[in-house]
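**Student:** Show me the folded form of this:
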Amino acid sequence: MYTYVLFDLDGTLTDSQEGIVRSVAYGLEKMGESTDGRLDRHIIVGPPLMRTFLDVYGFSEAKARQLYAYFQERYSTIGKFENRAFDGIVPMLKRLQERGIHSFVATSKPQVHAQAICEKFGIAPYVEKIAGPAVGSLDTKADVMRRILDYIGPQAAGHAVMAGDRKFDVIGARETGIPVILVGYGYGSEQERRDVPPDFFASTVSELEQLIIQ
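**Tutor:** Predicted coordinates for the structure are as follows:
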């Protein structure tokens, strides 16, 4: 049984694609940019959006920051709540807490939004700490995970696991030296799982819980 679980947020704890996709579309349209081929959930849900705007869209830093500012106009007020906890997530977190397992959120979503989402959808009472980047930051998933692992301290070694849905969660776990469970109900693709294999795979919330406690 793992004692410490670092959960990704989007695609692992919550189904957040609607608000993110709509808010990116809002930003692109406000800039007069085409949305064609730019709103695939596999592209924009998971990694830091600034990295997507720079590396995938190919925007200059100034243009990427303008798009991010427009995205935030909608996301910070409306989009972050176009969201829901996946079925079974909150009861699972409650059972883990009752077993003495410490749950955390390690997300690429800005921490201020992650905290509001966790409070809104009943996740906050069951997580000990929420870590995410500052708004507009280029922090990697590993950077965020290290903040949680530093908080836990040396006892994390051999007792902590990452749970996420994208290759970025696997890469972050590899960089921080902890095992990773990849979930199949989120936004990752089969190609990602082949390219960056996790230690464990859970197709459902129930399977995720069983892997954590066994």
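**Student:** CA only for contacts and neighbour counts going forward, please
**Tutor:** Will do.
**Student:** Where does the residue of the chain most remote from its centre sit, in terms of helix or strand?
**Tutor:** Going by Cα atoms, centre = their mean, the residue of the chain most distant from its centre is residue 32, 28.6 Å out. Using DSSP states H and E, residue 32 is not contained in any helix or strand.
**Student:** Distance of it relative to residue 69?
**Tutor:** From residue 32 over to residue 69 the distance is 14 Å, taken as Cα to Cα, to the nearest Å.
**Student:** how about this one, so we can line them up?
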Amino acid sequence: MTLKNLFFDLDGTILESSRGILNSFRYTFDEMGHPQLSDAELNTFIGPPLETTFATLANGDDAWAEKAIVTYRKYYAAKGMLEAEPYDGILETLETLQRLDYNLFIATSKKEDVAQNMLAGLKLSQHFKGIFGNTPQAHSKTLVLKKSLDLSQSTPNTSAMIGDREYDIIGGQENKVAKTIGVLWGFGDETELKNAGSDILIAHPQQLLEIIR
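**Tutor:** Down below sits the predicted model:
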């Protein structure tokens, strides 16, 4: 069946948002008394839910993890989310997909209201029919995508998940979408995406136009 519904990850797929995310982690570590980590280590935290990342760092201290998440989100909402911009070629690709009558959605592990405010601030909201993210009821990429499919009334066999990390590919597979598309301009790499079982890899946003027709 022909693809009609395209679900995009946000960080590392639509937006180059690493500066704001890394600065938010650095601020949180200072506030929480955690040793600072290298940029390479911090980059591995871009993509997974904050609950997963801080649970790992907390070594079983749930109260520490919860406070760290609140601290991170406070900084990110005030400053971090302003330090982002769309990748080269993204805007043109989204505009072309809209003209071709595809339904475009965001499915992100980022907190849903933050993702909505971020895209509104960057004047990108108008490209998407729905912006879905992390909520108390849906915090993993698999659950976020399931919610996105359900609320948008999109059938999996006419849908694709597009993202830069293994979580995006696995989320697509677990929701039985028609295609999972890994992007190589984000925070994951070719090995990670191939090992996750991505159906297709692309190196530039405009390649998406070639493979979905």
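**Student:** buried stuff in the helix or strand residue 191 of the first structure falls within?
**Tutor:** Using DSSP H and E, residue 191 of the first structure falls within helix 190-195. For helix 190-195 of the first structure, a neighbour-count test (16 or more other Cα atoms under 10 Å) marks 192-193 as buried.
**Student:** superposed on the first structure, where does the longest helix seen in the second structure end up, distance-wise?
**Tutor:** In the second structure, taking DSSP state H as the definition, the longest helix is helix 62-78. Its aligned residues in the first structure lie a mean 1.0 Å from helix 62-78 of the second structure after superposition (mean Cα distance after the TM-score superposition for the first structure).
**Student:** centre of the chain versus that helix, how much separation?
**Tutor:** 19 Å (Cα atoms, centre = their mean, to the nearest Å).
**Student:** helices and strands around that helix, which ones?
**Tutor:** If you count contacts as 3 or more Cα pairs under 8 Å, 6 or more residues apart in numbering; DSSP states H and E, helix 62-78 of the second structure packs onto helix 18-32, helix 50-58.
**Student:** now the first one against helix 62-78, angle please.
**Tutor:** Meaning helix 18-32 of the second structure. 140 degrees (axes from the mean of the first three to the mean of the last three Cα atoms, to 10 degrees).
**Student:** Helix 18-32 of the second structure vs the first structure, average offset?
**Tutor:** Mean for helix 18-32 of the second structure is 0.6 Å (mean Cα distance after the TM-score superposition for the first structure).
**Student:** returning to what we had before: most neighbours per residue, which of the helices and strands packed on helix 62-78 of the second structure?
**Tutor:** Most buried of these, by mean neighbour count (mean count of other Cα atoms under 10 Å): helix 18-32, with a mean of 19.
**Student:** Can you name the residues in contact with the next helix or strand after that helix?
**Tutor:** Moving toward the C-terminus from helix 18-32 of the second structure, the next helix or strand (DSSP H and E) is helix 39-43. With contact meaning Cα atoms under 8 Å, 6 or more residues apart in numbering, helix 39-43 of the second structure is reached by 18, 22, 25, 187.
**Student:** Among those residues, which one sits closest to residue 157 of the second structure?
**Tutor:** Nearest to residue 157 of the second structure, judged by Cα to Cα, of those is residue 187 at 27.2 Å.
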